[in-house]
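Trainee: Pasting the sequence and the predicted model now:
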Amino acid sequence: MSKHPNAQAHQVAGGAHHRPLNREDYKTLSLSALGGTLEFYDFVVFVFFANVIGALFFPADLPDWMRQLQTLGIFAAGYLARPLGGIIIAHYGDKIGRKKMFTLSIFLMAVPTLVIGLLPTYETLGIVAPLLLLLMRVLQGAAIGGEMPGAWVFVAEHSPARNYGLAIGTLTSGITGGIFLGSIFGVWLNSTYTQAEIHDWAWRMPFIVGGVLGLVSVYLRRFLHETPLFKDLQKRKAADVELPIKTILREHKQACWLVALMTWVLSTAVVVVVLMTPSYLQKVFHIAPADAMTANAVATVTLTLGCVFWGWLNDKIGTRWTMVLGWGGMAVTAYLFYLGLPGQDTLVARYALVGFFVGSISLLPIVGVRAFPVAVRFTGLSFAYNMAYAVFGGLTPMLVSVWQQVDVMAPAHYVAAMGVLGAAIGLFWPMASRGWQPKVQHG
């Protein structure tokens, strides 16, 4: 006898049926990926215009370093709000349905993004301006904390088992595509308008466009259907047992640790290879900003393609060897990339190669979704992922920056170590590596 009525629900994507992806699946996948792209774009576009925002939303007489620190603090507030927002949204996702929360999370992102684009600056509002900006970032952080786990669970529970990895990999590629969209908008704006025009009004465009497209995405998500597994759960009234987080902390600690460690690998790959490396290339190896950003944009494209490839490979050869090849390959190509610097003639090709292996981050949701039973799945994945991301996503830049002072190859060592950790999890942790599912039990 199981401990709670939802023990039956350790099912993966759409149950055990082996049908191919159909038209309805493609609609679900495309609408989910589009929303994820826009939501991630809305969250990261702040980074690309942080300097302008700092100049406009803080007093002009502040020292430059102080202004930069406060701007980065407002950016960091978005990360700190992730766990709380993610857990609250996931709680209701497990109680009243995936679809409602999936739509709410993009609404919670779109509105603050639009508000940032329309917000009066310090010159007009004084101290109220940065406080409103901070509030909008907190709402954005709460939204993204619910969006990613929600999207992974939603798509996984709609997908046929034979295309489970491919569906989650494709969705993850859509989310990473949001970073690319943000950088492209930044490049276009900087090459179309003068710095004075950007400072005066053009910086608002990416926020207004992102907010409007986000609201369009809210409307489109009305056409999605609740997942079959959650409907089944509601019929059996298994969703009304107790607070999902209590069940998670009592009965699913191993799954939480698994997702947390894999999040460490994922956050390192994204933060170090994608977000930190462009400035590292410029500061340490004196590579021109335009060359660094071009190489980074190409790597973001191969990362996006890699997410799909590693998801597809998971369906073909299983999770264990996909983790060994994907994350083991990330360790090797990290050294190939960083040890070959500056090497400008091969910079783009080597950055693209490591980017492709970073695409194996799609293995985290592939493993993470099926590690929890349906009744507490959204909460379990959201809690473990967001808590770990808040810790590792926050500490990694500081750790690498300090380490870099004594060893210029610090990024290579850190990324490679995480690649080895990911491969080891695949080889030695049965819950991760064998498409693990407990025997079906009925409560």
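Mentor: It's in. Numbers count the residues shown, from 1 in each chain.
Trainee: CA atoms for contacts and neighbours, from now on please.
Mentor: Will do.
Trainee: mind listing what's buried in the helix or strand harbouring Ala33?
Mentor: Per DSSP states H and E, Ala33 falls inside helix 23-48. Neighbour counts over helix 23-48 (16 or more other CA atoms under 10 Å) mark 25, 28-47 as buried.
Trainee: next one: stretch 82-98
Mentor: For stretch 82-98, a neighbour-count test (16+ other CA under 10 Å) marks 82-95, 97-98 as buried.
Trainee: One more: stretch 320-339?
Mentor: Counting neighbours by 16+ other CA under 10 Å, stretch 320-339 gives 320-338 as buried.
Trainee: what comes into contact with it?
Mentor: With CA atoms under 8 Å, 6 or more residues apart in numbering as the contact definition, stretch 320-339 has outside contacts at 310, 313-314, 347, 350-351, 353-354, 357-360, 363, 409, 411-413, 415-420, 422-427, 432-434.
Trainee: Try it again at 6 Å.
Mentor: For stretch 320-339, the external contacting residues (CA atoms under 6 Å, 6 or more residues apart in numbering) are 314, 350, 354, 357, 360, 412, 416, 419-420, 422-423, 426-427, 433.
Trainee: List just the nearest of the buried residues of stretch 82-98 to Thr227.
Mentor: Proximity to Thr227 was ranked across the buried residues of stretch 82-98 by CA to CA; first place goes to Arg98, at 7.1 Å.
Trainee: quick one: contacts for the closest one?
Mentor: Not one residue lies near Arg98 by CA under 6 Å, 6+ apart.
Trainee: how close does it get to Ala349?
Mentor: Look at Arg98 and Ala349: by CA to CA, to the nearest Å, they are 40 Å apart.
Trainee: So Pro206 versus Ile53, what's the distance?
Mentor: 13 Å.
Trainee: Use this one as the comparison:
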Amino acid sequence: MPRLAAASLAGTAIEFYDFFVYGSAAALVFGRIFFPDFSPLAGTLAAFGTFAVGFISRPLGSMLFGHLGDRRGRKPVLVASLLLTGAATVAVGCVPTYDRIGIAAPVLLTVLRFLQGLGLGGEWGGAVLLTAEHAPARRRGLWSSFPQVGPAVGFLLANGVLLALSAGLSDESFRTWGWRVPFWAAGVLALAGLLLRAGLTETPQFRALAERGERASAPLAEVARDHWRLVLLTAGGLASGYAVFYTVTTWSLSYGTDELGVDRTVMLGCIMAAVAVKGAVTPLVAHLADRVGRRALCLAGCTATALWTFPLIALVRTAEPLPMFLGFLGALLGFVLVFAVIGAYLPELYEPRVRCTGAAVGYNLAGVLGGALTPIVATSLSRGDRPPWGVACYLTALALCSLGCFALLPETGGRPGAAPASGSTTGEPAREPGEETAGETVPKPGGETAGEAAEKATT
């Protein structure tokens, strides 16, 4: 399990590095170099528009790669998605600016961002299932949280490189060529990720499905027919977490530097410190979920988010490093209560034959609802000198909607008395043969439980 968890963490870190470096570059420089004829506000909105395209393509990627994962296995998804995202990110670093090729520059940027999102849409499902389907049932939350640490590591890598370049180069040099360096570095990281994943084995649950001839022939159609309610509820539940994360990491970076006049290295430093703490506590929260349940922590996270949005805006408005850091940290701790447990919770809600498609589509559809539009909406609501309380109202409304969605989902494990039932069109979580739940074990053909089989296979 440690080797599998490390490979999953490394892969998601690399893929999210590619995704996040674009978001930070969009906030800092893309408006000026790809939309120079626009006003500063309109240029930022246009840059965030290309940023949103990556979220729109993520559900499409989850459908494409989810089909591959449910038909051919989880491992091919990990390789194909990493190659696609890495190649698209390197290409972004090579796109000429508007001054060189005119309107073709933002068009190329948008196409490459679409491909980035397509690859990332496949990455999450493959990486999470690699750990979730190998992990013993009683520690599935803990092991499945390591791919969820990957986004924090990717964010720190991306912004660490940008911070170093921003601090070491003049504004002119950074806008001319410095911003391209993190995109070119993605090629080296992608090759490293492929080497890490080369020796991985297929998950025991998928192998068992293949041996019994029970793989879904049309996973997406089956999910749309039998699990559409689960997809919508999970997407709605996760939407506010996406909104909070990109408010902190993307909108606040633009708002702080453009509207408040805070130096970009100070803003990046505050955000990175908060994200580092978030990444460090993710496994601890996931371990807690193995004891108290997944749904309980998701409800707590949405409640905390709804209560913290107005303090977040007030602290950002101070333009002082320590208050801004505390505002970001409070918001991300609410976020992590939800996203630390999702690596176990979403797969447990779907039956194994359509799990790669269902879990990934729900996860990435939430990105469209909460992540794609948030920087655009927040920028529109924070125009002028007035405090951006509209941003707080927007985040609060999303948090309450997510709270309602999680309230309608069932518990899947970790809490005494929780007894997930099999399969379901009604939103009941799936249950595999041999999975231990609420002190009982469903017999598995051959006599051993799924947890025992997973431990034996990984040994």
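Mentor: Ah, there it is. If you're wondering where the values come from, they're calculated on a predicted model, not measured in any experiment.
Trainee: How close are the two chains, by TM-score?
Mentor: After superposition, the two chains reach a TM-score (TM-score structural alignment, normalised by the length of structure 1) of 0.83; 416 aligned residues with a CA RMSD of 3.0 Å.
Trainee: before we move on, back to that, and the furthest pair within the contacts of stretch 320-339 of structure 1?
Mentor: With distances taken as CA to CA, the most widely separated pair in those is Arg350 and Ser433, at 28.9 Å.
Trainee: Please identify which helix or strand holds the residue nearest to the spatial centre of structure 2.
Mentor: With distances taken as CA atoms, centre = their mean, structure 2 has Pro151 as the residue nearest its mean C-alpha position (6.4 Å). Under the criterion of DSSP H and E, Pro151 of structure 2 resides in helix 146-168.
Trainee: compared with structure 1, how much does the following helix or strand past that helix deviate?
Mentor: Remark: after helix 146-168 of structure 2, the chain's next helix or strand is helix 171-176, criterion DSSP H and E. Taken against structure 1, helix 171-176 of structure 2 registers an average deviation of 3.1 Å after superposition, with mean CA distance after the TM-score superposition for structure 1.
Trainee: so the very next helix or strand once past helix 171-176 of structure 2 corresponds to what in structure 1?
Mentor: Counting by DSSP H and E, the next helix or strand C-terminal to helix 171-176 of structure 2 is helix 181-197. Matched against structure 1 by TM-score structural alignment, helix 181-197 of structure 2 falls on residues 205-221.
Trainee: Please compute how far that stretch lies from its chain's middle.
Mentor: Centroid separation for stretch 205-221 of structure 1 versus its chain: 19 Å, with CA atoms, centre = their mean, to the nearest Å.
Trainee: got it, and stretch 109-118 of structure 2?
Mentor: Computed by CA atoms, centre = their mean, the chain-centroid distance of stretch 109-118 of structure 2 equals 16 Å.
Trainee: what stretch of structure 1 does it fall on?
Mentor: Using TM-score structural alignment, stretch 109-118 of structure 2 pairs with 133-142 in structure 1.
Trainee: that older thread, could you pull out the buried residues of the helix holding Pro151 of structure 2?
Mentor: Within helix 146-168 of structure 2, the residues scored as buried using 16+ other CA under 10 Å are 146-163, 165-166.
Trainee: so how far does whichever helix in structure 2 runs longest sit from its counterpart in structure 1?
Mentor: Longest helix of structure 2, by residue count under DSSP state H: helix 40-72. If you overlay the two and look at helix 40-72 of structure 2, the average distance to its match in structure 1 is 2.6 Å (mean CA distance after the TM-score superposition for structure 1).
Trainee: Tell me who's in contact with Ile33 of structure 2.
Mentor: Thr97.
Trainee: Return the residue of structure 1 aligned against Gly301 of structure 2.
Mentor: In structure 1, the residue equivalent to Gly301 of structure 2 is Gly326, according to TM-score structural alignment.
Trainee: for Ala289 of structure 2, same thing?
Mentor: Using TM-score structural alignment, the partner of Ala289 of structure 2 in structure 1 is Asn314.
Trainee: can you list contacts of the strand or helix carrying Ile425 of structure 1?
Mentor: Under the criterion of DSSP H and E, Ile425 of structure 1 resides in helix 410-428. Contact with helix 410-428 of structure 1 is made by 265, 320, 323-324, 327-328, 330-331, 334-335, 338, 403-404, 432-433, as judged by CA under 6 Å, 6+ apart.
Trainee: what about 7 Å?
Mentor: By CA atoms under 7 Å, 6 or more residues apart in numbering, the residues outside helix 410-428 of structure 1 that reach it are 262, 265, 268-269, 272, 320, 323-324, 327-328, 330-332, 334-335, 338, 400, 403-404, 432-433.
Trainee: same question, stretch 164-172 of structure 2
Mentor: Residues contacting stretch 164-172 of structure 2 (CA under 7 Å, 6+ apart): Phe174, Gly178, Thr265.
Trainee: The last one: what's its closest spatial neighbour, skipping adjacent residues?
Mentor: Think Thr265 of structure 2. For Thr265 of structure 2, ignoring the flanking residues on the chain, the nearest one in space by CA to CA, 6 or more residues apart in numbering is Leu163 at 5.9 Å.
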